[in-house]
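> no FASTA, just this:
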């Protein structure tokens, strides 16, 4: 039997709970009569009533639901409906959070982020330092750890009042066998393995759901919420940058460097408090202006990639002091001087004799990373001298670069001459002898020039 008109929608509305705060059907009909007539010919989701939308959105997975809610204000409000998120919380965590002070959507977000954060602990060096460097960890993170039965940390030693404050376990529940000999002015010290503490807390609260509620009720706007808020604003910044027609600046490096600058500026503040949205955007726009200035100073993309690992690049992003731009210009000018000297016609014999690795270090577009400065190899020696010249500008180091390169080339020339005159026998060990001879000559030069 077919249902005519809006009878199917009426039956569906009767079966679905009305969202709190939404206007009733009669109010919407009244609004339609006062304003313009409703367009019954419209198609798409927005033509449906909000009750029907709720029914449809219940079939989405959590990530699709969040993406749908980010499209417009109306869908955001509907996608935040508690009746949708209670189903996901029940399915993933075994608790619906229907009567919790924390909304089901917030509970899902926080618990899901903690689960992912904890699963990635072996790969997350920053989070490892946060947990392992200070033991016991700060109160915020230590309260989340009790949700895990197996924690790769030493047994926890805390006063009885701290355990009661963090996990809500009464002092009467503590086992005397876990009491330490040491005593504070306000209570006794107890030592628990994390597995024992997990079961003790679970026994006290009665169920894992009650334990989740206790941890969620202790939220104070820091920690996971701070991270979540920061990264959500990063996504909006990326969308803002890519949504504008800026020609050559519409590239990944612009917003990558902008976000790095934002993180450096807000890093300390982000550890203690929630970053305000307006404050984030204020810092982001300043950082982006500085990134554009650095790109302009570099002149081209090759230069830009070359200077981004230097100290002056990062210092300018944080401070905005124009003196660092002058240092960057000097860096590029000195890099060009080294390349021009190496490419002179009179140094043709040097280019033929030097190894490919050393030749690359002297080319303009070669980026010298800090990690390549360590070691006793010829390339490490040359990298250190070039690095000192590029960042100091002292001609002493430029002379050292020239002397080192000529010494290496001269050592190879002597070796080849001796081979041709028969002083050395031509064998498979010639190359090894050559490298040893060049290194000895280069080391003598390095000791001479410091």
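Here it is on my side, so go on. Computed from a predicted model, the values in this text were never measured in an experiment.
> Could you use CA atoms for every contact and neighbour count after this?
Will do.
> would residue 157 count as being in a strand?
Yes. Under DSSP: H, G, I helix; E, B strand; the rest coil, residue 157 sits within a strand.
> Can you point out the helix or strand that includes the closest residue to it other than its chain neighbours?
Nearest non-adjacent residue to residue 157, counting by C-alpha to C-alpha, 6 or more residues apart in numbering: residue 191, 4.5 Å away. Taking DSSP states H and E as the criterion, residue 191 maps to strand 188-192.
> Now do the buried residues in that strand.
188-192 (16 or more other C-alpha atoms under 10 Å).
> Now render these as a markdown table, adding distance to residue 280.
Output for those, formatted as a markdown table (distance: C-alpha to C-alpha, whole Å):
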| residue | distance to residue 280 |
| --- | --- |
| 188 | 44 |
| 189 | 42 |
| 190 | 42 |
| 191 | 42 |
| 192 | 41 |
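> From those, pick the one nearest residue 107.
Among these, residue 192 lies closest to residue 107 (C-alpha to C-alpha), at 27.9 Å.
> this is the other structure I want to compare:
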């Protein structure tokens, strides 16, 4: 996420992060490089210029040159200004209606249909809502089928009427259906349209007037950069939408849309899409995104994701097993499943401060655990419970069954044993011993 921008900003701020002398000259030179990095990321020229000018004024106003840690203070000013540029505080979604109506708009291929499903899943699982998805793309039959597939994946009802070519009538019928069947949120997926297509823009304007949604969201592909910002402005002139959704942030995004869009249309980014899975949706926090852009990670979001998957009862059972030295591969498999539910692996690693930079050229597949899972599934229940019984012939059978080698099986067993010892050490007073061992290693 924003790897190129992060690298360039890191290089630009490198001089100021060091302990060398900092002068007005190298502050100016650094900010010139910061502006260049923003422009390379497809940030609007005026915004990039204003941004660096504001940072310079604040830096000189706070006497950065004479502070004990000028580099750190400078980075903080850049981080604070980036946060403000992207919106300052996170904006929630308005669910005040009965039912709450959410209208999705955007260009073709921006990911509206998929994101409609992600949003429905988010509201169902995180907000305990009973959403209804509505197929109002009457021009692309595959869009209706796609929404039904998405709805089936997440267990959310989809309302459609293939015999009707009037999206206004379909949306009104869907709202009546929602009221009659206890749905408290209605998410209306509309056809993709170009801002220059007057007939199509009039159509979505008519839908908007007819249903009076609590939320009108503009879905935009973040990989389109500055073009996304220009399109958002054109849509906003017609719809006066309430917020922006940035999709495909897991790709090689330049970052221009995320940084510029709030300043141009004065509407907040409310959610971001971070992968293909239905769970790959995050509330947009400008401060956390600024941290990630500057290579500081996002520990808060990482902890939040972990807490969502945390089961206190399971944790207590696991603790007892570790204490009794009964931690087996079935327990290990459960831990892997919980990690996988947290999201895209590379995205998770990028939330750890410093890890993003180390992993920038490393391709971490979402199937990173596939080989491990195959090995564990090829074990018998007895072998998973008591790995010590795995002798040479058993290891050979497990390797053949999982499509791996005996060496890979041995490597997994070695890692498992090391992890088991560490977990045992962390029980009771073992944590103190471990801390002492780490001190002795220095």
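Nice, thanks for sending it over. These numbers come from a predicted model, not from an experiment.
> Quantify their similarity with the TM-score.
Overall, the chain-to-chain superposition scores 0.28 on the TM-score scale (TM-score structural alignment, normalised by the length of structure 2); 216 aligned residues with a C-alpha RMSD of 7.7 Å.
> returning to that earlier point: what helices and strands are in contact with the strand holding residue 191 of structure 1?
strand 156-159, helix 160-167, strand 179-183 (3 or more C-alpha pairs under 8 Å, 6 or more residues apart in numbering; DSSP states H and E).
> 10 Å - rerun?
Applying 3 or more C-alpha pairs under 10 Å, 6 or more residues apart in numbering; DSSP states H and E, we find strand 188-192 of structure 1 packed against strand 156-159, helix 160-167, strand 179-183, helix 194-205.
> Mind listing what's buried along the longest one?
Which is helix 194-205 of structure 1. 194, 197-198, 200-202, 205.
> immediately after that helix, which helix or strand?
helix 208-217.
> ok so, going back, out of the buried residues of helix 194-205 of structure 1, which comes closest to residue 91 of structure 1?
residue 202 (20.2 Å).
> Test my guess that the closest one contacts residue 210.
Yes. Applying C-alpha atoms under 10 Å, one finds residue 202 of structure 1 in contact with residue 210, separated by 8.3 Å.
> What segments of the stretch 151-300 of structure 2 are strands?
157-159, 185-190, 215-221, 243-247, 269-273, 281-283 (DSSP state E, counting those that start in this stretch).
> Turn those strands into JSON lines, columns for mean neighbour count.
Converted to JSON lines, the strands of the stretch 151-300 of structure 2 look like this (neighbours: other C-alpha atoms under 10 Å):
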{"stretch": "strand 157-159", "mean neighbour count": "22"}
{"stretch": "strand 185-190", "mean neighbour count": "27"}
{"stretch": "strand 215-221", "mean neighbour count": "25"}
{"stretch": "strand 243-247", "mean neighbour count": "25"}
{"stretch": "strand 269-273", "mean neighbour count": "25"}
{"stretch": "strand 281-283", "mean neighbour count": "18"}
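> got those strands as a markdown table, with distance to residue 436 of structure 2 columns?
Listed next are the strands of the stretch 151-300 of structure 2 as a markdown table, based on distance: least, C-alpha to C-alpha, whole Å:
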| stretch | distance to residue 436 of structure 2 |
| --- | --- |
| strand 157-159 | 56 |
| strand 185-190 | 54 |
| strand 215-221 | 50 |
| strand 243-247 | 46 |
| strand 269-273 | 43 |
| strand 281-283 | 39 |
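> For residue 101 of structure 2, find the nearest of the ones you listed.
strand 185-190 (4.8 Å).
> Are we agreed that residue 337 of structure 2 is in a helix?
Yes. Counting by three-state DSSP, residue 337 of structure 2 falls inside a helix.
> For it, grab the count of nearby residues.
By other C-alpha atoms under 10 Å, 13 other residues sit near residue 337 of structure 2.
> Tell me where the stretch 251-400 of structure 1 has helices.
252-272, 277-298, 301-307, 311-319, 323-342, 348-353, 356-362, 378-392, 395-420 (DSSP state H, counting those that start in this stretch).
> Report all helices and strands that the helix or strand that the longest one is followed by contacts.
Spelled out, that is helix 395-420 of structure 1. Downstream of helix 395-420 of structure 1, the first helix or strand assigned by DSSP H and E is helix 430-449. On a contact count with 3+ C-alpha pairs under 10 Å, 6+ apart, helix 430-449 of structure 1 meets helix 378-392, helix 395-420.
> sorry, back to before: hmm, which two among the buried residues of helix 194-205 of structure 1 are most spread apart?
Spatially, the most separated pair among the buried residues of helix 194-205 of structure 1 is 194 and 205, at 16.4 Å (C-alpha to C-alpha).
> where's residue 403 of structure 1 relative to residue 350 of structure 1, distance?
12 Å (C-alpha to C-alpha, to the nearest Å).
> Repeat that for residue 258 of structure 1.
42 Å.
> tell me how far the ends of stretch 262-272 of structure 2 are from each other?
Span of stretch 262-272 of structure 2 from end to end, C-alpha to C-alpha: 14 Å.
> ok, residue 439 of structure 1 touching residue 405?
No. Applying C-alpha under 10 Å, one finds residue 439 of structure 1 not in contact with residue 405, separated by 11.7 Å.
> before we move on, the earlier item: can you lay out the helices of the stretch 251-400 of structure 1 as JSON lines showing mean neighbour count and distance to residue 91 of structure 1?
Listed next are the helices of the stretch 251-400 of structure 1 as JSON lines, based on neighbours: other C-alpha atoms under 10 Å; distance: least, C-alpha to C-alpha, whole Å:
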{"stretch": "helix 252-272", "mean neighbour count": "17", "distance to residue 91 of structure 1": "32"}
{"stretch": "helix 277-298", "mean neighbour count": "17", "distance to residue 91 of structure 1": "32"}
{"stretch": "helix 301-307", "mean neighbour count": "16", "distance to residue 91 of structure 1": "48"}
{"stretch": "helix 311-319", "mean neighbour count": "18", "distance to residue 91 of structure 1": "45"}
{"stretch": "helix 323-342", "mean neighbour count": "17", "distance to residue 91 of structure 1": "55"}
{"stretch": "helix 348-353", "mean neighbour count": "16", "distance to residue 91 of structure 1": "68"}
{"stretch": "helix 356-362", "mean neighbour count": "16", "distance to residue 91 of structure 1": "58"}
{"stretch": "helix 378-392", "mean neighbour count": "20", "distance to residue 91 of structure 1": "57"}
{"stretch": "helix 395-420", "mean neighbour count": "18", "distance to residue 91 of structure 1": "66"}
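> would JSON lines of these with distance to residue 141 of structure 1 be doable?
As requested, those are exported to JSON lines (distance: least, C-alpha to C-alpha, whole Å):
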{"stretch": "helix 252-272", "distance to residue 141 of structure 1": "12"}
{"stretch": "helix 277-298", "distance to residue 141 of structure 1": "24"}
{"stretch": "helix 301-307", "distance to residue 141 of structure 1": "38"}
{"stretch": "helix 311-319", "distance to residue 141 of structure 1": "29"}
{"stretch": "helix 323-342", "distance to residue 141 of structure 1": "39"}
{"stretch": "helix 348-353", "distance to residue 141 of structure 1": "58"}
{"stretch": "helix 356-362", "distance to residue 141 of structure 1": "46"}
{"stretch": "helix 378-392", "distance to residue 141 of structure 1": "42"}
{"stretch": "helix 395-420", "distance to residue 141 of structure 1": "50"}
